[in-house]
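A.B. asks: Dropping the sequence and predicted coords here.
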Amino acid sequence: MWSPTLLTGVALGGMLGALARYALGAALAPLVLKSGFPWVTLLINVSGSFALGLLSALALRGTVSPEARAALGVGFLGAYTTFSTFSVDLDGMLLRGDTLRAGAYLLGNVGLGLLAALAGRVVGR
């Protein structure tokens, strides 16, 4: 279960997921600054939910090896998505009294994330 291949895959996947998240955040930073809304975190969490739903469906079909699932799911997507940033962003909106945006952000991350995971699973079938 804890083979060197599996651990290396998770480590490399995590590195690439973190780099992808950083690059997307840097590329979209002007949008966030202009709008004051954490679009990057929302986009990352929804796209990551879709990708993990797809990966899970493919794994259930047996088309993805356990090593690839660990590298992509735990490694890449674990580093790419970010529940902690979502939580801090939401807390900041609530502290500023921006309840309408906070509600939209909460529903966007949870609702769209769930829909994206379901869509990924359907596509994976």
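C.D. replies: Yep, that arrived.

A.B. asks: going forward, measure contacts and count neighbours with C-alpha atoms only.
C.D. replies: Fine.

A.B. asks: residues contacting residue 95?
C.D. replies: By CA atoms under 8 Å, 6 or more residues apart in numbering, the contact set of residue 95 is empty.

A.B. asks: ok, it to residue 49 distance?
C.D. replies: Distance, residue 95 to residue 49, using CA to CA, to the nearest Å: 27 Å.

A.B. asks: Residue 67 now?
C.D. replies: 20 Å.

A.B. asks: quick one: which of these two has more around it?
C.D. replies: residue 49 (26 against 18; other CA atoms under 10 Å).

A.B. asks: Please compare the first structure with the one that follows:
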Amino acid sequence: MNWLLVAVGGMIGAPLRYLTDRAVQTRHDSRFPWGTFTVNVVGCLVLGVITGAVTAGAASSHTQLFLGTGLCGALTTYSTFSYETLRLAESGARFSAVANAIGSVAAGLGAAFVGMAAAEALWQ
């Protein structure tokens, strides 16, 4: 049963990542990977909320498997983030590469913290 929750969550998260990435990226006329940045930060926020909800007893471990492991696992993408950062650096956009690396990590950690804090405020 657990594997099915993860699989179904992933089946939702993967196309959601693609569609969100395309929608965000088409609105920006730059080489900076705003679409990947967006899905990764949103995924960190959602995972923070889910983890906080599970910790507070407001959500089940099945919810965590479905939304956290499945949906967020497929929604977010470390490999694409790494590739796009490398591509920026190789093309001479070194400032953008460094900004992407530092900004993505900082924003992701911040989003996860905000998500957990919000869950804690809601359910404790």
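C.D. replies: Happy to help now that I have it. Please read all numbers here as calculations on a predicted model, not as lab measurements.

A.B. asks: Give me the TM-score for this pair.
C.D. replies: The TM-score (TM-score structural alignment, normalised by the length of the second structure) is 0.92; 120 aligned residues with a CA RMSD of 1.1 Å.

A.B. asks: Can you tell me the SS state at the residue of the first structure most remote from its centre?
C.D. replies: Relative to the C-alpha centroid of the first structure, counting by CA atoms, centre = their mean, residue 97 is the outermost residue, at 26.4 Å. Counting by DSSP: H, G, I helix; E, B strand; the rest coil, the backbone at residue 97 of the first structure sits in coil.

A.B. asks: Counterpart of it over in the second structure?
C.D. replies: Residue correspondence to the second structure (TM-score structural alignment): residue 97 of the first structure is matched to residue 92.

A.B. asks: Tell me which stretches of the first structure form helices.
C.D. replies: Counting by DSSP state H, one finds helices in the first structure at the ranges 4-35, 39-61, 66-69, 78-80, 83-95, 99-107, 113-124.

A.B. asks: residue range for stretch 44-55 of the first structure in the second structure?
C.D. replies: Residues 39-50 of the second structure are where stretch 44-55 of the first structure lands when matched by TM-score structural alignment.

A.B. asks: Pull the residues that contact that stretch.
C.D. replies: Identification of contacts with stretch 39-50 of the second structure by CA under 8 Å, 6+ apart yields 17, 20-21, 59, 63-64, 67-68, 72, 75-77, 104, 107-109, 111-119.

A.B. asks: and the end-to-end length of stretch 23-41 of the second structure?
C.D. replies: Start-to-end span of stretch 23-41 of the second structure (CA to CA) is 15 Å.

A.B. asks: Just the buried positions in it, please.
C.D. replies: 24, 25, 32, 33, 34, 35, 36, 37, 38, 39, 40, 41 (16 or more other CA atoms under 10 Å).

A.B. asks: Which one of those residues is nearest to residue 8 of the second structure?
C.D. replies: Using CA to CA, residue 39 comes nearest to residue 8 of the second structure of these, at 18.4 Å.

A.B. asks: count of residues packed around residue 22 of the second structure?
C.D. replies: There are 14 residues near residue 22 of the second structure, going by other CA under 10 Å.

A.B. asks: nope, residue 111 of the first structure is what I was after
C.D. replies: Look at residue 111 of the first structure: counted by other CA under 10 Å, it has 14 neighbours.
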